[in-house]
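**Student:** Just to be clear, the model below is a prediction. Sequence and coordinates:
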Amino acid sequence: MKDFIYFIKGNFRKLSFGWALTFLSSFGQTYLISLYVTSISSEFAVTEGNFGAIYAICTVLASFIMLTVGHTVDHVSVKKVTAFTVICLAFSCILMGISYHIAFVFISLVGLRLTGQGMLSHISMTILSKFYDKNRGKALSFSSLGFSSGEIVLPLLLAFVIAWFDWRWAMIGSGILLLLYLIRLYFTDLDHFNKQLSIGRPSSSGLVRDFGKIISDRRFLILMPTSFAISFTVTAVIFYQYVFVAQKGWSPQLYAAFFTGYAITRLIFSLAGGLWVDKFTAKKMFRFYLIPISLGLLAYALIPSIFGALIFLLLMGITVGMSGTIKSSILAEVYGIEKLGAIRSLFTMFMVISTALGPLIVGWMIDGGLSIETIMLSLFAFLVLCLLNAQRIKAVASISESDNLTNT
């Protein structure tokens, strides 16, 4: 831990930039958008189920657009690509706030999901993975604290604004806050990150070939399901968490207090995950980090009291806390860093798709009359299969031991 503190002190300016991007990505994350679901559904006379379907379509569309823009972090100035992303996210928030037709809501949601959840997280994790080698885990874990910080601060702040003013003002205010960040960005020196940039923009045919090589390689079939499963499960449970609370007859206030425990646990294990990745490598951590959330789902299914949900939230915090560092680090270990932006954009696309499918499929299960216990056990079985598949990573050589697929 002492080494971690010294590392943060010596690299604080670089690391704080990564933290800021993950924090600002919150404006496109499901947990924050969910605050507006009831208000938007009522305002535009659509059912919450129909809004969920619109949300899923927008998320999937954003994931495909991600493939066409994710590679920019490999060859465009970090400051330029960040500024453009923040501007687009800000205008997506403002457009949502002034929308008076569902079509504008649709466009806004695509922008929020693409630039918030997609690009800002992608930029942060990619540039730090490229810049740091020996201390990659520590760098990514510090950056991941932005996610936890957003979960702790922003829901409370925006819930207050929505209660005292209006959901539209909360959205417009979010956009203004993002635009104000551009002032800070203007005075931030990011030239050190540009040293890792590739020369020239890849052609469309070149990107297609790279993506084809990645998807057809067995490493993809080992790495992708685990990333997909975490996002699928976490998004689905969080999206319907208060539906489950209502069906169980639990106290919403007590559950909200327990959710704070999840955010704190995630923060702690974001730091711990970085230390463990640097000590043991991401490949070793990758084999085990699904275990806590899997056991949490089992507790949620088998313990009838609200404390089953508490156990799940704490164990989910452990896995989610470590996941950002492990998933980003292992891509650099397995594929190398030359085309890491393009590679991460492909994995991010599948991750974003999973966040759309999770609420959709679990919503169908709820509408089909399946019990909460059955839903949780189904998710548990899914994660166990992914955990078993992850064990195959033992046979995969790191990039220092094998040819780089992206350079063949």
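**Tutor:** In hand now; what should we look at? Keep in mind that this is a model prediction, so the values were computed, not measured. Residues are numbered from 1 along each chain as shown.

**Student:** Please make it C-alpha for all contacts and neighbour counts, starting now.
**Tutor:** Noted.

**Student:** Could I get the contacting residues of the closest residue to residue 286 other than its chain neighbours?
**Tutor:** The shortest distance from residue 286 to any non-neighbouring residue, by CA to CA, 6 or more residues apart in numbering, is to residue 326 (6.5 Å). Taking CA atoms under 8 Å, 6 or more residues apart in numbering, we find residue 326 in contact with 137, 273, 274, 277, 282, 285, 286.

**Student:** Kindly recompute the last result at 7 Å.
**Tutor:** 277, 282, 285, 286 (CA atoms under 7 Å, 6 or more residues apart in numbering).

**Student:** take a look at this one as well, against the first:
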Amino acid sequence: MIPRPIRPIRLDMSEFFPLSWSTRVRRWLSRSVLYHYPPRRRRVGAYVLWRVHDTLRPQPMTYLAFLRANLRFIGFGFLLTLLSSYGQTFYVALYGTEIRAEFGLGHGTFGAVYSTVSIVAAVALIWLGKLIDRVDLRRYTLATLGALTGAMVALSFAHTLWLFALALFVIRLCGQGMTIHIMGTSMARYFPHDRGKALSLSGLGLAAGETVLPITTVALIAMIGWRDVWLATGLVTAAVLLLLVPLALKGFEDRHRGYLARQSQASTTVGARHDWTRLEVLRDPRYLGAMALLLAYPYVATGLLFHQAFIAEVRGWPIELLATGLIVMAVMKVLTSLVIGPMIDRGGAVRLIPVSAIPFIACFIVLGASGHPMMPHVLLGALGVGIGMLQPIISAMFAELYGVRNLGGIRAMSVAAMVLAAAAAPATFGVAFDLGVSIAEVSAACVAYMAAAALLTVWVLRRRNPMTG
């Protein structure tokens, strides 16, 4: 009996190398292996075809080659994360003494105002963040940085508490929220093959701000006063908006046309990835399981950093050790971010989600188990590794799991939830310490939850995509 031919496995590889190569290799493999009837040979042929596809597709570039090819757009992402420093907690806290004295606020009242505007900004980001999926990136960036500039100028002239709170709300929304959101969404959307490196390099802008701005801002406040410093930062942001952003986005039309072509090709390809909506994502067990772990990271990191002075006092650590430990954290964050980028490009971000729990768990194990004088460097270094892994992974994993068409809305919803988790940390950690719960017990609870959430994440991510079965 002559075995009848079977239909060959068809795999669209035209996105990765020219169609002539795709057709030639597929036909050769189909005639030599895949037309034969025995199942074993079909399996061997499918494996060979997969290996050829994996070998001939473009391999991720090195950092240097990638920068040479995409310097303008990576510079755009770097500028956005650098400007986001103006809305981060570490920067606003530099003005704490002067602001409390100006408006007659106590520590608790100022903290309540700051927490309230941060929570409202996180809720607003859920709606404003999804607009990036429909609005031109240049207009979206213009509106965001324009609002940030106006809020800084308004804050410098604010003489009433309500105007101060309104300006601070816009700074938190556009600084901490929107600029990081624009960077994460655009880098993940426009770099399908080098997404990890794009996110890692662009994220270095925040590390630069954390390194340079505290020293310069403290010196400027002493020289010209806090109001003039906010006015100067607004003028700097306006200069970046008018001069550097248009230069960095030169040639964006070609990049966007390439993105639209990929989306059009994917929509006509059989078996192409489905672009999820936010409602579909909320019903996906993989998303809920991953968020159970991802929400823990900003919560425990914020709780640790906010109460670092109390922890140092209980452990008997000099405050100078914490200062040098923060330097170690910043260095480890940068190094880890640069290492994790190529790992995302080679193996994907999804499989790294459970692994990202390891440095956070190690941090709190060290915090709860030892009071050795060198432990601040160890635990803050581990925290830096965790934060360095987290920043590139978040945007990349949503693009891998749910596509990039609605990435802005999905990412905004998730980041807002993480901001809310971080906002709850200072109060809950503080209540626990006030009730007499020891640092070791708080650390053990954090370790137990993150370990359980990591195991849950491993289990849910092994589930099949419900959209494809």
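**Tutor:** Structure received. This one's a predicted model, so the numbers in the text were calculated from it and none came from an experiment.

**Student:** After superposing, what score do the chains get?
**Tutor:** Remark: TM-score between the superposed chains equals 0.89 [TM-score structural alignment, normalised by the length of the first structure]; 393 aligned residues with a CA RMSD of 2.4 Å.

**Student:** secondary structure class for the residue nearest to residue 286 of the first structure?
**Tutor:** helix (DSSP: H, G, I helix; E, B strand; the rest coil).

**Student:** residue in the second structure matching it?
**Tutor:** Aligned counterpart of residue 326 of the first structure in the second structure: residue 393 (TM-score structural alignment).

**Student:** Quick check: the most centrally placed residue in the first structure vs residue 342 of the first structure, distance?
**Tutor:** What sits nearest the mean C-alpha location of the first structure, by CA atoms, centre = their mean, is residue 117, with 5.9 Å. Between residue 117 of the first structure and residue 342 of the first structure the distance is 16 Å, computed by CA to CA, to the nearest Å.

**Student:** Can you show me the helices along the stretch 201-350 of the first structure?
**Tutor:** Using DSSP state H, counting those that start in this stretch, the helices of the stretch 201-350 of the first structure run over 204-216, 218-239, 241-248, 252-280, 282-286, 291-302, 306-335, 340-367.

**Student:** Sorry, slip of the keys, the one I care about is the stretch 101-250 of the second structure.
**Tutor:** 107-129, 137-156, 161-171, 180-190, 195-202, 204-224, 226-239, 245-248.

**Student:** Which of these sits closest to residue 419 of the second structure?
**Tutor:** Closest to residue 419 of the second structure of those, according to CA to CA: helix 107-129, at 6.3 Å.

**Student:** Could you tell me where that closest one falls in the first structure?
**Tutor:** The aligned range for helix 107-129 of the second structure is 48-70, by TM-score structural alignment.

**Student:** Return the distance of that stretch from the chain's centre.
**Tutor:** Relative to the chain's own centre, stretch 48-70 of the first structure is displaced by 14 Å; criterion: CA atoms, centre = their mean, to the nearest Å.

**Student:** same deal with stretch 93-110 of the first structure?
**Tutor:** That offset, for stretch 93-110 of the first structure, works out to 22 Å (CA atoms, centre = their mean).

**Student:** With stretch 444-462 of the second structure instead?
**Tutor:** For stretch 444-462 of the second structure, the distance to the chain centre is 20 Å (CA atoms, centre = their mean).

**Student:** Kindly report the same for stretch 123-130 of the second structure.
**Tutor:** The answer for stretch 123-130 of the second structure is 16 Å, by CA atoms, centre = their mean.

**Student:** Then stretch 400-407 of the second structure?
**Tutor:** Using CA atoms, centre = their mean, the offset of stretch 400-407 of the second structure from its chain centre is 15 Å.

**Student:** Likewise for stretch 356-372 of the second structure?
**Tutor:** Per CA atoms, centre = their mean, the centroid offset for stretch 356-372 of the second structure relative to its chain is 22 Å.

**Student:** and that stretch, which residues are buried?
**Tutor:** 356-368 (16 or more other CA atoms under 10 Å).

**Student:** Sweet, I'm off.
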